[in-house]
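Chemist: below is the sequence, then the predicted model.
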Amino acid sequence: MGIKSFLSKPLAAITASQQKKWMQNAVQTQHSWREKIVHKASQTVYGKDHKFGDINTYEDFKHAVPVNDYEGIKPYVEQILEGKNDILWPGKPLYFAKTSGTTSGVKYIPISKDSIGNHIGSAKNALLNYIHETGNSRFLDHKLIFLSGSPEMTMQSGVHTGRLSGISNHHVPGYLKTNQLPSYETNCIDDWEQKLEKIIDETIDQPMSLISGIPPWVQMYFDRIQQRTGKQIKDVFPDFDLFVYGGVNFEPYKAKLFESIGKKIDSIELYPASEGFIAYQDKFESEGLLMLLNDGIFYEFIPAEEYFDENPTRLSIEDVQLNKNYALIINSNAGLWGYSIGDTVKFVSLDPYRIIVSGRIKHFISAFGEHVIGEEVEKAMKYACELHPEVEIVEFTVAPMVTPKEGLPYHEWLIEFASEPNDMKAFAKDLDEKLVKLNVYYKDLIVGSILKPLVVNSLRRNSFIDYMKSIGKLGGQNKVPRLSNDRKIADQLHQINA
């Protein structure tokens, strides 16, 4: 056992003890954070505009702070970009996390000196929690790789600006820096395919023990290694025993990823976002991610079916229910107020509070009133793959076909298979039957002959890679939307396959 592995054990025990303490007082902890952040921001421009000085209760807070998306805080961000201080949070942001939005163009999400610990400390605590739960700390003695965006940053009005994964790269603890791959220079390469080849050059002969990244891009890394070596990953990296991931549901990628590895290894799921590090997997025999309720964020939850109402219900943590979809709202010590990050979550435990990410509030199909969400299509896919064990999925997305050349409208599933079903018609039938069971509105449309059963179209290999490349989002932390209410993605995929 190396020195890092040895010393991590007592630190992991301390982290677990601190975690247990706030877990037992989750509701009180949350309202304590609401009071703290409101008080600290009371003299900011936003705080004065929304009369933070008059807020004493959660009801006061809801009356004072509207729910909004980036467009709602954009005028305040623009003031920060003009060089002004004390706008959303005291002082000036430490960073802007730069993201791309569908309606707002480039978004600049503030990260403050107070909030950076949430992003960095939570990732560290996830690993320490794993060490405490499993006793495995061997990975700290070997090489670690984080497949992430470029750590290069620009300056926007005196604020360092870059991708969240790149910002986080600057805060990897010193004791792990010597273990970390790839090199800074390689991480700065913009072209993903060129970067990937360089990453392989630097890692292929190293004792890799932990690999972290978004599953489809990790799979691409594994595929390229196998093309070079003709070996499974376990034979290239015999010390590899921990996979850390986030950003997408792992299930559609799991079978192919583990087949590439050649053995089952431990994994840790994280839920990081530019707006805050929200949850991580704390137990490895239980479903769900532990919601981080003691880290500078006061959370609110809107029932997903009410999200687009004029006055939706807003709940704090003590009023949520099991197995109900909620739009996630953040108020934070970075200066985000009533901010909808666009995700929906579902609680699978209330003691402690554990969630699964069930989809995106704007990623759904409701061309006919069916309101099919990401969680439902992923469950249907998992079910069909279990019935057809020969199937391996690379990637998929779903879109409505509203005006087919003939016959009834339908949902089109565009799937890139690593291994196709032996019986494609049976596979599509099983997908459709599961979706009918999961969504009563979809069932009514099928039974009422408004829609015909879904149609599966098999795409050629690398279709999604070529699609992401065509929109400039290949690699890093980018993700393919699982479903959409229009045919923009579907039509582009068909063009690529023409």
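Modeler: Thanks, I have it.
Chemist: CA atoms for contacts and neighbours, from now on please.
Modeler: Noted.
Chemist: just the endpoints, please. Distance across stretch 176-193?
Modeler: 26 Å (C-alpha to C-alpha, to the nearest Å).
Chemist: again with stretch 238-257
Modeler: End-to-end for stretch 238-257, by C-alpha to C-alpha: 16 Å.
Chemist: for stretch 390-410, same thing?
Modeler: 26 Å.
Chemist: next, the buried residues of it.
Modeler: Neighbour-count burial for stretch 390-410 flags 391-402, 409-410 (criterion: 16 or more other C-alpha atoms under 10 Å).
Chemist: contacting residues around it?
Modeler: 216, 252-253, 255-256, 365, 367, 385, 411-422, 449-455, 464, 480-487, 490 (C-alpha atoms under 8 Å, 6 or more residues apart in numbering).
Chemist: mind listing which of the residues you listed are in helices?
Modeler: 216, 252-253, 255-256, 385, 464, 490 (DSSP state H).
Chemist: greatest separation within those: which pair is it?
Modeler: Taking C-alpha to C-alpha, the two most distant members of these are Ala255 and Ala490; they sit 24.8 Å apart.
Chemist: which of these two has more neighbours?
Modeler: Higher neighbour count among Ala255 and Ala490: Ala490, with 20 against 17, using other C-alpha atoms under 10 Å.
Chemist: if any of the contacts of stretch 390-410 are buried, put those into a PyMOL selection.
Modeler: Here is the PyMOL command that selects only those of the contacts of stretch 390-410 that count as buried (16+ other C-alpha under 10 Å):
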select buried, resi 216+252+253+255+256+365+367+385+411+412+413+414+415+416+417+418+420+421+451+452+453+454+455+464+480+481+482+483+484+485+486+487+490
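Chemist: here comes the other one, which I'd like you to weigh against the first:
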Amino acid sequence: MGIKAFLSEPLARYIVAQQHEWIAASREVQEKWRTGLVQKAMNTQFGKDHFFKDIHSYVDFKSAVPVSDYEDLKGYISKIKEGEENILWPGKPLYFAKTSGTTSGTKYIPISKDSISNHINSARNAILTYIAETGKAQFLDNKLIFLSGSPVLTETGGVLTGRLSGISNHHVPAYLRANQLPSYETNCIEDWETKLDKIIDETIDQPMSLISGIPPWVQMYFDRIIARTGKKIKDVFPEFSLFIYGGVNFEPYRAKLFESIGKPIDSIELYPASEGFFAYQDSQDEEGLLLLLDTGIFYEFIPTENFFDENPKRLSIGEVEIGKNYAMIINNNAGLWGYSLGDTIRFVSTNPYRVLVTGRIKHFISAFGEHVIGEEIEKALRYGMERHPEVEVVEFTVAPMVAPEQGGLPYHEWLVEFATLPNNMEQFVQDVDRRLTELNVYYDDLIKGSILRQLVLKPLRKNSFIDYMRASGKLGGQNKVPRLSNDRKIADELTKINQ
């Protein structure tokens, strides 16, 4: 065992002991953060506008701080971009995390000196928690790769600005930097495909033990290595033992990724975003991700069925229930207040509080009143893949077909890029559709009432999603395709690519 692996073990035990302390006092810890955040931001412009000095309870807080999204905070963020201080949080942000939005264009998410530790320490703690549970630390002595965006930063109103993954790259601990690949110069390459080839050049003969990234882009990395060498990943990287991922549901990618690797390895799921690092997988045996309640974020939860109400019910951590879907709202120490992430989560445990990310509050199909959500789509596909184990899916998205050109009943169109097609496509479609009717009673009613017909699955040619992302300027990095939409914008573009 090398020195890094050896030293990591006592640190891992210390971090887990701290974790147990705040888990045991989860509700009190959240109340501490609520009061502390309000007190610190009392003299900011937002704090004055929303009468923070009069907030003495959670009831007061809900009355004073509305649920918001980026558009609602855009006026405040514009002032920060112009160089003003003490707007959403004391002083100026340390960074702006630049991210693309579907309705707001480019978003500039503030990261403060107080909040940067949430991003950096949480990623570290996910690895240390794994080491404490499994006793496996040898991977730290070999090479590690984090497939990410460019670390090149610009300035906006005197604030350093870049992609979150690029910002995080500047905070990799010194003791790991010597092990980190690719090189800084390669990481700065903007064109994803050029960058990917250069990454392979730098890693293909190295003892890679940890690989991290969003699953579709890791799969692209694996595919090119296999094409270049003719070998499985396990034979190219015999030391590869830990895969860290986040950003999308892993299940649709699992079979193909592990087939590419050629052996089972451990994995850690993360739940990071530009707005904060919210949860990570703290156990190889338990379901769900540990919600991080002591890192500078006060969480609120709105039942998804109430989210679009005029005054939706907002719950604190002590009021949530296992098995219900909630829209997650955050208040953090970078000045995001009542901020709706757009994500939906479901609690699978309340001791400790563990969650599954179930979709996006605005990513659904309800063209006919069915309100099918991402979790249901993914479960239905997974069921079909379990029934047809030969199937490997590269990527997919689902959209409504309201007025079919050929006439007949409308339907949900599934656009799927397969690595391996079903042996019996008709039966595969029937299995997926049947499972969806079991998961969503409204969809079932529409099928039985002859309002909708069975789903239609359109197999797409190889690299359809890569070509779509390339055409959209979103190839690589942290970008991903929505799994379902209530319109046909993405579906129509993919159809054009396949003509």
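Modeler: Now that the structure is in, tell me what you want to look at. On a predicted model such as this, the values are computed, not experimentally measured, just so you know.
Chemist: Tyr184 of structure 1 pairs with which position in structure 2?
Modeler: Aligned counterpart of Tyr184 of structure 1 in structure 2: Tyr184 (TM-score structural alignment).
Chemist: ok, its match - how many residues close by?
Modeler: 14.
Chemist: next up, the contacts around it.
Modeler: Counted by C-alpha under 8 Å, 6+ apart, Tyr184 of structure 2 has contacts Pro151.
Chemist: do you know how far it is from Asn169 of structure 2?
Modeler: Distance from Tyr184 of structure 2 to Asn169 of structure 2, by C-alpha to C-alpha: 9 Å.
Chemist: separation between Phe301 of structure 1 and Asn294 of structure 1?
Modeler: Taking C-alpha to C-alpha, one finds Phe301 of structure 1 at 17 Å from Asn294 of structure 1.
Chemist: who touches the residue nearest to Phe46 of structure 2 when sequence neighbours are not counted in this structure?
Modeler: Nearest residue to Phe46 of structure 2, sequence neighbours excluded (C-alpha to C-alpha, 6 or more residues apart in numbering): Leu88, at 5.4 Å. Going by C-alpha under 8 Å, 6+ apart, Leu88 of structure 2 touches 41, 44-47, 76-77, 334-336.
Chemist: how about a cut-off of 10 Å?
Modeler: Applying C-alpha atoms under 10 Å, 6 or more residues apart in numbering, we find Leu88 of structure 2 in contact with 41-47, 73, 76-77, 79-80, 110, 333-337.
Chemist: buried ones among those residues?
Modeler: If we count by 16+ other C-alpha under 10 Å, the contacts of Leu88 of structure 2 have these buried: 41-47, 73, 76-77, 80, 110, 333-337.
Chemist: look up which helix or strand the nearest residue in space to Phe307 of structure 2 that is not next to it in sequence falls in, please.
Modeler: Excluding its sequence neighbours, the residue lying closest to Phe307 of structure 2 (C-alpha to C-alpha, 6+ apart) is Ala327, at 7.1 Å. Take DSSP states H and E as the rule and Ala327 of structure 2 turns out to sit in strand 325-332.
Chemist: the residue nearest to Phe46 of structure 2 sits in which helix or strand?
Modeler: Counting by DSSP H and E, Leu88 of structure 2 is part of no helix or strand.
Chemist: state the distance from it to Glu9 of structure 2.
Modeler: 39 Å.
Chemist: again with Glu269 of structure 2
Modeler: 21 Å.
Chemist: go on, Glu239 of structure 2?
Modeler: 20 Å.
Chemist: wait, a strand at Ser209 of structure 1?
Modeler: Yes - assessed by DSSP: H, G, I helix; E, B strand; the rest coil, Ser209 of structure 1 belongs to a strand.
Chemist: that one contacts Asn136, correct?
Modeler: No - using C-alpha atoms under 10 Å as the test, Ser209 of structure 1 is too far from Asn136 to be in contact (11.5 Å).
Chemist: in the stretch 101-250 of structure 2, which spans are helices?
Modeler: For the stretch 101-250 of structure 2, the helices defined by DSSP state H, counting those that start in this stretch cover 116-134, 164-169, 174-177, 184-187, 192-203, 215-229, 233-236.
Chemist: so how far is the last one off the chain centroid?
Modeler: The one in question is helix 233-236 of structure 2. Distance, stretch centre to chain centre, for helix 233-236 of structure 2: 27 Å (C-alpha atoms, centre = their mean, to the nearest Å).
Chemist: that helix against structure 1, how far on average?
Modeler: Following the fit onto structure 1, the mean deviation recorded for helix 233-236 of structure 2 is 0.3 Å by mean C-alpha distance after the TM-score superposition for structure 1.
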